[in-house]
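In: with the input below, show me the fold.
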Amino acid sequence: MKKQIIVALALSVSAFSFAQKKELKAAEKAIKNNNYAEAKTSLNQVTPMLSSIDDKYKSKYYFLQAEALYANGAGSTEDVNKALENLDLVDDSMKTEVAEFKNKMQNTYLVKANDNFKAKKYSIASQQFEQLYNIMPSDTTYLYYAAVSAVSDQDYDTALRQYIKLDELGYTGIETQYYATNVATGEEEVMAESQRDLFVKAKSHNNPGMRKTESKQAEITKNIALIYVSQGKTDEALAAAKKAREQDPDNLDLILTEANLYLELEETDKFKALMEEAVKQQPDNPNLHYNIGVISLKNQDFEAARSAFEKALEIKPDYADAALNESTTYIDEGNSLIDEMNNLGTSKADNARYDELRAKKTSLFNKGADVLVQYIAKNPNPEPNIYQQLINIYNATGESSKAKEVQAKLDAAK
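Out: Predicted coordinates for the structure are as follows:
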């Protein structure tokens, strides 16, 4: 009796294994015929029996599940993610098959991602580049291109997540490039080392060389900072900017990024210090001098502001905003005397002080007018606001005839 039970059990297990094999073969056949729905149906028959299935068949099951879910590239993002999860469960007995399948997935997604990026379908491209990274986690460049695509799509939340991941991974993007000059065109071409050596040997190329590309770490942390800025997260942005500058302290873009963050925080002294650091790197950049002038004017440091605006105009004589603001330094300084003038009494000493301040105010206003007159002499067709500020100054100093002359020029320019 006992022997009969054992034989019956063995027959049951044998029939059980045969059913599993049959469904796996059916799934494999369906996949070869691109019938992925049928393959999934067959595999679903095996799923309830998975705990009792032999290990070698388990790997086969997981591999076929991955193929069915991937559906030769037609699977949804969710399905492809599940396919990758199934591939992770395949043991080393199918290591070669898994590697070949992942290469197939990689090639398919790479073509799609590049095509969508070229077609400016940045959202789809970002998803596909990130999927490429999921397929080949060792190639973090795919995640970098996913972030670049997300930025192009103005999907800053996605880009931030991807950039932070790259930062955590310590991604640098540094590559070794092999190059040579095409003799026929005279242009430098980058290619694989073996191909370059063959071309040089064939004398179609010369001047071979090798170089390392620049690190993308500073760019990544800078973009993290800029995205935080756009989200109003100034503290996080500042922390990212400082980290970026530690990686590349002489990077002008990073200096300006940090400077602008301090400006938003109204820490004008730090802003000005960073702008002066930037000027040392690019002394002939009129915008840097202009920015120093603006912040100095805001701090009522009129002499420093004038010096900066004058330098900007020296570099760029048609810099209208620099001329307007240099003129404004005199107007603001003149207006700063008004409170004292209004608070004076009627004594002889106070009257004398009043006259002194009024003369100083008029002198400052006249200097403000002179800046604009000199600008117009060098730029005969100035912007309307140059004329308008000059009219306002003349009206304030009581020179109505000069104001009318300038008004006529303004009217004629319209």
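
In: drop to CA atoms for contacts and neighbour counts, all remaining ones
Out: Fine.

In: so who does the residue nearest the centre of the chain touch?
Out: What sits nearest the mean C-alpha location of the chain, by C-alpha atoms, centre = their mean, is Asn223, with 4.1 Å. Residues in contact with Asn223 (C-alpha atoms under 8 Å, 6 or more residues apart in numbering) are Tyr163.

In: ok, 10 Å please
Out: Applying C-alpha atoms under 10 Å, 6 or more residues apart in numbering, we find Asn223 in contact with 147-148, 151, 156, 159-160, 163-164, 217, 229, 237, 240-241, 244, 254, 257.

In: which SSE is Val46 in?
Out: helix 36-46 (DSSP states H and E).

In: can you point out the buried residues in that helix?
Out: Buried positions in helix 36-46, judged by neighbour count with 16 or more other C-alpha atoms under 10 Å: 36, 38-40, 42-43, 46.

In: distance between it and the chain's centre?
Out: Taking the mean of its C-alpha atoms, helix 36-46 sits 44 Å from the chain's own mean (C-alpha atoms, centre = their mean, to the nearest Å).

In: picking that back up, the contacts of Asn223, buried ones only, as a PyMOL selection?
Out: In PyMOL, this line selects whichever of the contacts of Asn223 come out buried by 16+ other C-alpha under 10 Å:
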select buried, resi 147+148+151+156+159+160+163+164+217+229+237+240+241+244+254+257
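
In: okay, and which of the contacts of Asn223 map to helices?
Out: 147-148, 151, 156, 159-160, 163-164, 217, 229, 237, 240-241, 244, 254, 257 (DSSP state H).

In: quick revisit: of the buried residues of helix 36-46, which is the nearest to Lys311?
Out: Using C-alpha to C-alpha, Tyr36 comes nearest to Lys311 of the buried residues of helix 36-46, at 70.8 Å.

In: next, the contact list for the closest one, please.
Out: Here Tyr36 is in contact with 27-30, 42, 64-65, 67-72, 74-75 (C-alpha under 10 Å, 6+ apart).

In: ok, now how distant is it from Lys29?
Out: Using C-alpha to C-alpha, to the nearest Å, we find Tyr36 at a distance of 10 Å from Lys29.

In: kindly report the same for Phe16.
Out: Where Lys29 is concerned, Phe16 sits at a distance of 20 Å (C-alpha to C-alpha).

In: Asp321 too?
Out: Applying C-alpha to C-alpha to Asp321 and Lys29 gives a distance of 74 Å.

In: and for Asn381, the neighbour number?
Out: Per other C-alpha atoms under 10 Å, the neighbour tally for Asn381 reads 13.

In: I'd like the structure of this one too, to check against the first:
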Amino acid sequence: MKFVKRSVAVLLTVAAANGAYAQSVSKADAALVAGDLNEAKTQIEGAIDKEIAKLQKKGKPVTIKGKTLLVKGNVYSAIALSDSSIFADMQEAAIDSALSAYNTIKSQEKETSAVYKDAWVTYAAGENSTYIQGKNSKVQDLYQGFMNKGGTAYNEEDFNSAMEDFLTASNIISTDTTAIFNAMICAQQLDEPDTEKIRELSKTMIERGATNIDAHRLLIHYTMSEAQEFETQLSELDVQKRQTTQEQLRPLEETLADYKDKAEANKAYMKKSKAAKDRYNKFSKLATETEAKIAPVKEEIAGIEAKEATAKEEANKIYAETLGYVENALEVHPTDANLQQTKIVLYMKMDKIDEAIAENKKSLEADPSNPELYFNIGLLYSNKMDVAKKAENAEEAAELEQKTIESYNKVLELNPNHYGALVNIGDFYYQKANGFNREVENLVDYTGKVKNSKDKAKVDALKADLIDNATKAKDYFTQAQSNQPAGDSNNFELLINRADRMIKNNQ
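Out: Coordinates of the predicted model:
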């Protein structure tokens, strides 16, 4: 009898314990429905403590029941989404607690169980006969809750808060890309766009397998924009170098050549004429003084070029990184014209001439009436021509010269007012005229008379070429001046006057 009584007492105790446990979970659920989140939290934590204590007392592994975990996840999801100041400091911890509960369900419950389906399975409308209107999983509800909060903040133009909410949503579902994209839009909408955040989020989207081309484009755009600082430096340095060369170095070099020619012309008569000797000494002294003036100008230009090299090196690092992103994007979107054009631009910026020419020609096959592609090719051939000239490869330089002119002429055929083509082809002819002018100056004395009668035919031919090229340069510079954009620093008046002077001096 005593044995029976003792057994009944034990059974009653167990029943009471189970009742207390069930009551705590039920109370937590009821408090959650009623919106009393503090009470819901107290009840669910109490239920979990009792369940753990019971399992430990029996020496069993601690495995919280699925229903308990589901209610815990739901309670902490509600706390995470609450706007109450009471829970303001708990959001991150609440999300962790909710996801921990849902993830434990995922790892220990069968996929066919009701608890698992409630936590993790989302049905679209009509997909399941039990849920005709469809249903979200609890994880999806938590995700959607932060998406909604982010949307509300965005509509109120609180872009920082919206970005935080979208990022929180993206962390709830680790494969999500929509919330990340929304966060990127918020980062763009800030008074000062957070470019580093945009780049970081673009990378995350791509790493998560996003095929949306916008993620690639944003990453490419904002990575390349990092080079803007160095591009601005290079542009300013280029203007400074050209102005120093055109306004200081070239006039001094022309003056020096003139003084040397005049000194040389009088040198032969020094022994016979005191006046010739005086003129020789005078022009030699002036030449020496001019050389002294040239030296610091050349030093200034060398300093500019050193700064250019440093800025170019830093810019190239960014271009190389950007090129990698472009190539990754082209693997997903191989026919995208904008990506192909960006690749060409990057090759050009990095001075990868042959690669850029090949990409331009490939693009021309798809877009044969695009003047910008012909302009790119003309610019690239011109760069190659300069390299060939420095290497004293006359045959290759002549071939590239012809290709350069053909490319720029094609640009002007498609767009007669193309400013870049007008400037570049004008400069091309100006430099050729200048070269012929130097050759002529070496063959004539300061009065313009041919030093050696045997060179007269050569001088006449050089002058004809000089006048032809200077005239073309003058015409193109005049057209360019008519199309010069506001803020452009090219001094066409100076260039036109110099071309005109070369023509008049050699007619």
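
In: how about the equivalent of Asn338 of structure 2 over in structure 1, what does it touch?
Out: Aligned by TM-score structural alignment, Asn338 of structure 2 pairs with Asp253 of structure 1. Applying C-alpha under 10 Å, 6+ apart, we find Asp253 of structure 1 in contact with 218-219, 222, 245, 259, 278.

In: of those, closest to Ala377 of structure 1?
Out: Among the contacts of Asp253 of structure 1, Ala278 lies closest to Ala377 of structure 1 (C-alpha to C-alpha), at 31.2 Å.

In: surely that closest one is in contact with Asp250?
Out: Yes - in terms of C-alpha atoms under 10 Å, Ala278 of structure 1 counts as a neighbour of Asp250; the distance is 8.8 Å.

In: which of the two has more neighbours?
Out: Neighbour count, other C-alpha under 10 Å: between Ala278 of structure 1 and Asp250, Ala278 has more, with 22 against 13.

In: is it true that Asn206 of structure 1 lies in a strand?
Out: Yes - counting by DSSP: H, G, I helix; E, B strand; the rest coil, Asn206 of structure 1 is located in a strand.

In: gap between it and Ala15 of structure 1?
Out: Distance, Asn206 of structure 1 to Ala15 of structure 1, by C-alpha to C-alpha: 69 Å.

In: other SSEs contacting whichever strand or helix holds Glu356 of structure 1?
Out: In this structure, Glu356 of structure 1 sits in helix 348-378 according to DSSP H and E. Applying 3 or more C-alpha pairs under 10 Å, 6 or more residues apart in numbering; DSSP states H and E, one finds that helix 348-378 of structure 1 contacts helix 320-335, helix 338-343, helix 384-396.

In: quick one: closest of the ones you listed to Asp139 of structure 1.
Out: Among these, the nearest to Asp139 of structure 1 by C-alpha to C-alpha is helix 320-335 (48.2 Å).

In: next, the buried residues of that closest one.
Out: Applying a neighbour-count criterion of 16+ other C-alpha under 10 Å, the buried positions in helix 320-335 of structure 1 are 320-334.

In: closest to Leu265 of structure 1 among the residues you listed?
Out: For those, the minimum distance to Leu265 of structure 1 (C-alpha to C-alpha) is 22.8 Å, reached by Asn325.

In: which residue in structure 2 lines up with that closest one?
Out: Alignment note: Asn325 of structure 1 maps to Asn424 in structure 2; criterion TM-score structural alignment.

In: wait, its match sits on Gly378?
Out: Yes - when contacts are counted by C-alpha under 10 Å, Asn424 of structure 2 is listed as touching Gly378 (9.0 Å).

In: mutual contacts of these two, please.
Out: The overlap between the contact sets of Asn424 of structure 2 and Gly378 (C-alpha under 10 Å, 6+ apart) consists of 404-405, 408.

In: now, of these, which are buried?
Out: Using 16+ other C-alpha under 10 Å as the burial test, the shared contacts of Asn424 and Gly378 of structure 2 include 404-405, 408 as buried.

In: tell me the spacing between the match of Asn338 of structure 2 and Tyr375 of structure 1.
Out: To Tyr375 of structure 1, Asp253 of structure 1 is 31 Å away according to C-alpha to C-alpha.

In: repeat for Lys272 of structure 1
Out: Counting by C-alpha to C-alpha, the separation of Lys272 of structure 1 from Tyr375 of structure 1 is 26 Å.

In: with structure 1 superposed, average distance for stretch 421-428 of structure 2?
Out: Its matched residues in structure 1 lie on average 1.8 Å from stretch 421-428 of structure 2 after superposition (mean C-alpha distance after the TM-score superposition for structure 1).

In: check the offset of that stretch from the chain's centre.
Out: Taking C-alpha atoms, centre = their mean, the mean C-alpha location of stretch 421-428 of structure 2 is offset from the chain mean by 29 Å.

In: ok, now stretch 219-234 of structure 2?
Out: With C-alpha atoms, centre = their mean, you get 6 Å for stretch 219-234 of structure 2.

In: now for the helix or strand hosting Val10 of structure 2, which elements pack on it?
Out: Secondary structure from DSSP H and E places Val10 of structure 2 in helix 2-34. When contacts are defined as 3+ C-alpha pairs under 10 Å, 6+ apart, helix 2-34 of structure 2 sits against helix 37-57, helix 66-81.

In: hmm, Ile344 of structure 2 is touching Leu364, no?
Out: No - contact between Ile344 of structure 2 and Leu364 fails when scored by C-alpha under 10 Å: they sit 11.7 Å apart.

In: joint contacts of these two?
Out: Common neighbours of Ile344 of structure 2 and Leu364 (C-alpha under 10 Å, 6+ apart) are 358, 373.

In: those two: which has the busier surroundings?
Out: Ile344 (24 against 16).

In: the residue lying closest to the more buried one once chain neighbours are set aside: which element?
Out: Sequence neighbours aside, Ala356 is the residue nearest to Ile344 of structure 2 in space, at 5.2 Å (criterion: C-alpha to C-alpha, 6 or more residues apart in numbering). Element membership for Ala356 of structure 2, per DSSP H and E: helix 353-366.
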